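Enquirer: Any chance you can model this:
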Amino acid sequence: MVSTLIKTYKNFINGEWKNATTEHVEASINPADKFDIIGYVQKSSIVDLEQATYSAKEAHKQWKKLSAPVRGEYLYKVASQLEKNADDIAEVMTREMGKTLSEAKGETLRGVAILRYFAGEGMRSIGDVIPSTDNEALMFTTRVPIGVVGVITPWNFPVAIPLWKIAPALVYGNTVVFKPAQETAVTATKVIQCFEEAGLPKGVINMVTGSGAIIGQGIVEHPYINGITFTGSDEVGKLVGEGALARGAKYQLEMGGKNPVIVAEDADLDLAVEATISGGLRSTGQKCTATSRVLVHSGIYDEFKQKLLNKIKELKVGNGLNSDTWMGPCASENQLNSVLSFIQKGIQEGAKILHGGKQCDAEELRNGFFVEPTVFDNVKSNMKIAQEEIFGPVLALIKVDSLEDALDIANDVKYGLSASIFTTNISNILSFINEVDAGLLRINSESAGVELQAPFGGMKLSSSHSREQGQAAKEFFTAIKTIFIKR
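Expert: Modelled structure (predicted):
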């Protein structure tokens, strides 16, 4: 039964907040306390998506005619609104997704920086003058928007990921139909309110909530949508790519990771331990760049393992709103069950649990989806916990006898998103850079970490071989025109 005292959040279509054409809603639940309902989210129909795509198509006719600096000025205004509302948005994010309040605040402020960065991109060059073989001709290139862009995003970064897609889409002259993850749709609504408060023209940005099977698939198949940018699982990403390809739409996929950290024999162990814990367990391991496999040289394996366990035992698991909490809950009951299932698979395959491995049973955590930080020993590269993305606070320790072994194991997965190494040896560093198949490499730093001004994306099944963020973003959100003018 839907409580009339709890708000139902609406779609944003053509500059207005609208009820869906269906009466179906679902509760957005606090993963730290399943009895705390943040709000109700509409399960929209294809009719609602049709309204949004038509609005975006019509708005594009005028939006693309604005100069890029003018479009950038709108993004500066959105950034100011987001910054003004940062505390409220961060608190909603923590209640809705579970990450700690400090992480949520950091992500929101990162969203502010993303908006300002891409607002500035409106002042940058978008073309080149190219010498022509005809000395009486001028030849040059420019870039034009691709049209209406469908934005499909996950729940783990409900502010940063949508904004690093929406901001470049808009500044380069596209309009947007945005489908957020249902689990964090209230947070998404708070972000879209900032666009509304900034006064963007009607229809330039639209948001429709609902299931992936209806709204997500509808975006993939809709003839008005010229490009789709997706972040999520590789299984769904493949379907998005296939659907877009079938009708000739442009698509961009950012998907899973099974990210290794290599700890060489000469590593600073304290630094490596801190980075392994931060990279693997912050945000409850629910980052696509999170450390999952820890490849440690046999000569320092036992010392590293003991230092790691000593530090992990000090971590405080709890409600992300509490100031002393280091790690919050899994984002949903489904995610909790998935993580626990992977832990059981690890046990069945012969890996040994050194720490954790269970759902938290402390009385104050029983109403939430909390799992203990988990460390496995005796892990082999062919085990499921060393091959599949867990998306939870689970570290798999793998002993290696050489850097060559570590590099081979690092590459022995279907993903290639991020990787890191801890070493003081320049030869090790160069081998790592040259040999590891990943799009983001970090030396003496954790695997999780993306800077907004740098290209981001993966290799193998981690992406569609495109890159997001930084100036690389314009490659997806624009098309090149070559112009030849004869005197």
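
Enquirer: going forward, measure contacts between C-alpha atoms and count neighbours the same way
Expert: OK.

Enquirer: ranges for the strands of the stretch 151-300 of the chain?
Expert: Counting by DSSP state E, counting those that start in this stretch, the stretch 151-300 of the chain has strands at residues 175-179, 205-207, 227-231, 250-254, 259-263, 291-297.

Enquirer: mind putting those strands in JSON lines, mean neighbour count included?
Expert: Listed next are the strands of the stretch 151-300 of the chain as JSON lines, based on neighbours: other Cα atoms under 10 Å:
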{"stretch": "strand 175-179", "mean neighbour count": "30"}
{"stretch": "strand 205-207", "mean neighbour count": "28"}
{"stretch": "strand 227-231", "mean neighbour count": "25"}
{"stretch": "strand 250-254", "mean neighbour count": "24"}
{"stretch": "strand 259-263", "mean neighbour count": "30"}
{"stretch": "strand 291-297", "mean neighbour count": "28"}
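
Enquirer: want to throw these into CSV with distance to Glu363?
Expert: CSV is the format used below for the strands of the stretch 151-300 of the chain (distance: least, Cα to Cα, whole Å):
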stretch, distance to Glu363
strand 175-179, 36
strand 205-207, 39
strand 227-231, 36
strand 250-254, 38
strand 259-263, 34
strand 291-297, 29
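
Enquirer: for comparison, sequence B:
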Amino acid sequence: MEKMFINGKWLHSVNRETRDITNPANGEVITNVADGSEEDVKLAINAARSAFDKGEWTETSARSRADLLYKVADKLTNRVEEFAKLETLNNGKPYREAEYDIQDAINQLQYFAGLATKPKGQTFDVPEDMQSMVVREPVGVVGQIIPWNYPLVMAVQKIAPAIAAGCTIVIKPAEHTPLTLIKLFEIFDESGFPPGVVNLVLGPGATVGAELVRNPKVDKVAFTGGTETGIRIMKSAAETIKKVGLELGGKSPNIVFADADFETAVDHALYAIFSNQGQVCSAGSRLLLEKSIYDKFVPELVRRAQKIKVGPGLMEGTEMGPLISENHMNRVLNYIDIGKNEGATLLCGGYKLEDEELSRGYFIAPTIFTDTTPEMRIVQEEIFGPVLVIQTFETEEEAITLANGTKYGLAGAVFTADGSKALRVIRKLRAGITWINTYHNTYNEAPWSGYKQSGIGRELGTYGFEEYLETKQINISIRPKPSHWFGNETS
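Expert: Down below sits the predicted model:
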């Protein structure tokens, strides 16, 4: 049974409850883990608070913090295959994607280790015998809540900058996918972090996550997940005026003009929606096609979608794996029914795969709808599965209007051979992450998050590092003397 890591120790939950963790490819139980409660997260928060306020972490130099992150990166580098297999087993994604995620996590650890010694202060020339300056300090105790679609890499992209900045953390993985983060904490345990600096609490969002958000001893909450949950977190955090970082949902447009390279645009349209089973906040789930290429583009898109090899993530040749759980699979299937009832035309997919080797898992065939209109729910709402909706346009202005026509603003792409047109359109997209003639390529050096209801704050890059730092003004009198503000007499 896998335990939690609190104040430098591996602990069972206070209530001794456990949770089964299953393989989404076949529904079988992999292991069971401690299922925490409010009492457990309070213990972890108290440990993190003590470590930040008065433990040895307060005296740890930026160079030492960097060395710890490099040590973790080195240890993880030696275990890539082990972690990738475990990620695939727990999450279901194809092994090649899991392996990429682990490598990306290593890169993040190294990148933020390099930033640990780089916070910049300022000094100011002021019109008195004073020296005024700004220094950067860690935010404090940070609560971090991780989604199930990228269990390890999204944990690391929160952990690494927080540690580099000098914060202490309490992190909660998604209930379905804690296994690689538990393994990572074994590496933290081996690497010499002082007690209370890194804490792992397992359990439901409704109890463990809620306490992490509302507890007044937590200075900042970083969350990745659905917009509705993000709204609840923001309301709860307001009670204690916490800093909040929210990376939320998306319904991202992928705009293809008639002059785009055909093969490139088709290839990326598939990759944009069907990688990671469509369980990606930035997925290109809305394909906006210039009407003149519809009759050529759509048949090829459907032909290739039907050839995607769906299967268990550890099976050789698998290109798309199962959805995370039976409940989520049923949610996606319900959206497919909604699309049919709304009058959209189903071109392919739309059903659970029932082949003998897949019947016990949570597999949905790659699904494409056309004849959609902007007000349809399948166009407006995040489905978070392998479901693509196609819209058409005739002018740049119409494409931009359609692209910006949802409450979300996470990502978007433009495919065209006209560089000026690409920049005109991309500049008008209300989205935080954009691409021209490609999709999904992102880098740890660049910021990640969205506009509108897709989030607040930024992760990754120097922008993500800044989210874990406070700015303090310090004013020093060069020639100390009485102010005489209230006169010269003394009594």
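
Enquirer: Do you know the score for how well these two fit?
Expert: In this superposition the chains share a TM-score of 0.96, using TM-score structural alignment, normalised by the length of structure 1; 476 aligned residues with a Cα RMSD of 1.1 Å.

Enquirer: Out of the strands of the stretch 151-300 of structure 1, which gets nearest to Asp324 of structure 1?
Expert: With Cα to Cα, the closest approach to Asp324 of structure 1 among the strands of the stretch 151-300 of structure 1 belongs to strand 291-297: 23.2 Å.

Enquirer: And that closest one against structure 2, how far off on average?
Expert: Here the mean offset of strand 291-297 of structure 1 against structure 2 after fitting is 0.4 Å, by mean Cα distance after the TM-score superposition for structure 1.

Enquirer: Give the aligned range of that strand in structure 2.
Expert: The aligned range for strand 291-297 of structure 1 in structure 2 is 284-290, by TM-score structural alignment.

Enquirer: Also stretch 323-339 of structure 1?
Expert: Stretch 323-339 of structure 1 corresponds to residues 316-332 in structure 2, going by TM-score structural alignment.

Enquirer: now swap in stretch 92-110 of structure 1 and tell me
Expert: Aligned using TM-score structural alignment, stretch 92-110 of structure 1 spans residues 86-104 in structure 2.

Enquirer: Now the terminal residues of the matching stretch, how far apart.
Expert: Using Cα to Cα, to the nearest Å, one end of stretch 86-104 of structure 2 lies 16 Å from the other.

Enquirer: what comes up buried for it?
Expert: Residues of stretch 86-104 of structure 2 classed as buried under the neighbour-count rule (16 or more other Cα atoms under 10 Å) are 86-99, 101-104.

Enquirer: Equivalent analysis for stretch 435-443 of structure 1, please.
Expert: 436-443.

Enquirer: Between these, which sits nearest His222 of structure 1?
Expert: Nearest to His222 of structure 1, judged by Cα to Cα, of the buried residues of stretch 435-443 of structure 1 is Gly439 at 30.8 Å.

Enquirer: counterpart of the closest one in structure 2?
Expert: By TM-score structural alignment, Gly439 of structure 1 lines up with Gly432 in structure 2.

Enquirer: Which one of the strands of the stretch 151-300 of structure 1 lies nearest to Pro131 of structure 1?
Expert: Nearest of these (Cα to Cα): strand 250-254, 29.7 Å.

Enquirer: first vs last residue of stretch 353-372 of structure 2, how far apart are they?
Expert: So stretch 353-372 of structure 2: terminal residues 25 Å apart, Cα to Cα.

Enquirer: one step back: in the match of stretch 323-339 of structure 1, what counts as buried?
Expert: Judged by neighbour count (16+ other Cα under 10 Å), stretch 316-332 of structure 2 contains these buried residues: 318-326, 329, 332.

Enquirer: once aligned to structure 2, how far is the lengthiest helix in structure 1 on average?
Expert: Using DSSP state H, we find that the single longest helix of structure 1 is helix 101-121. Here helix 101-121 of structure 1, set against structure 2 after superposition, deviates by a mean of 0.4 Å using mean Cα distance after the TM-score superposition for structure 1.

Enquirer: next structured bit after that helix?
Expert: Going down the chain from helix 101-121 of structure 1, the next helix or strand is strand 129-130, by DSSP states H and E.
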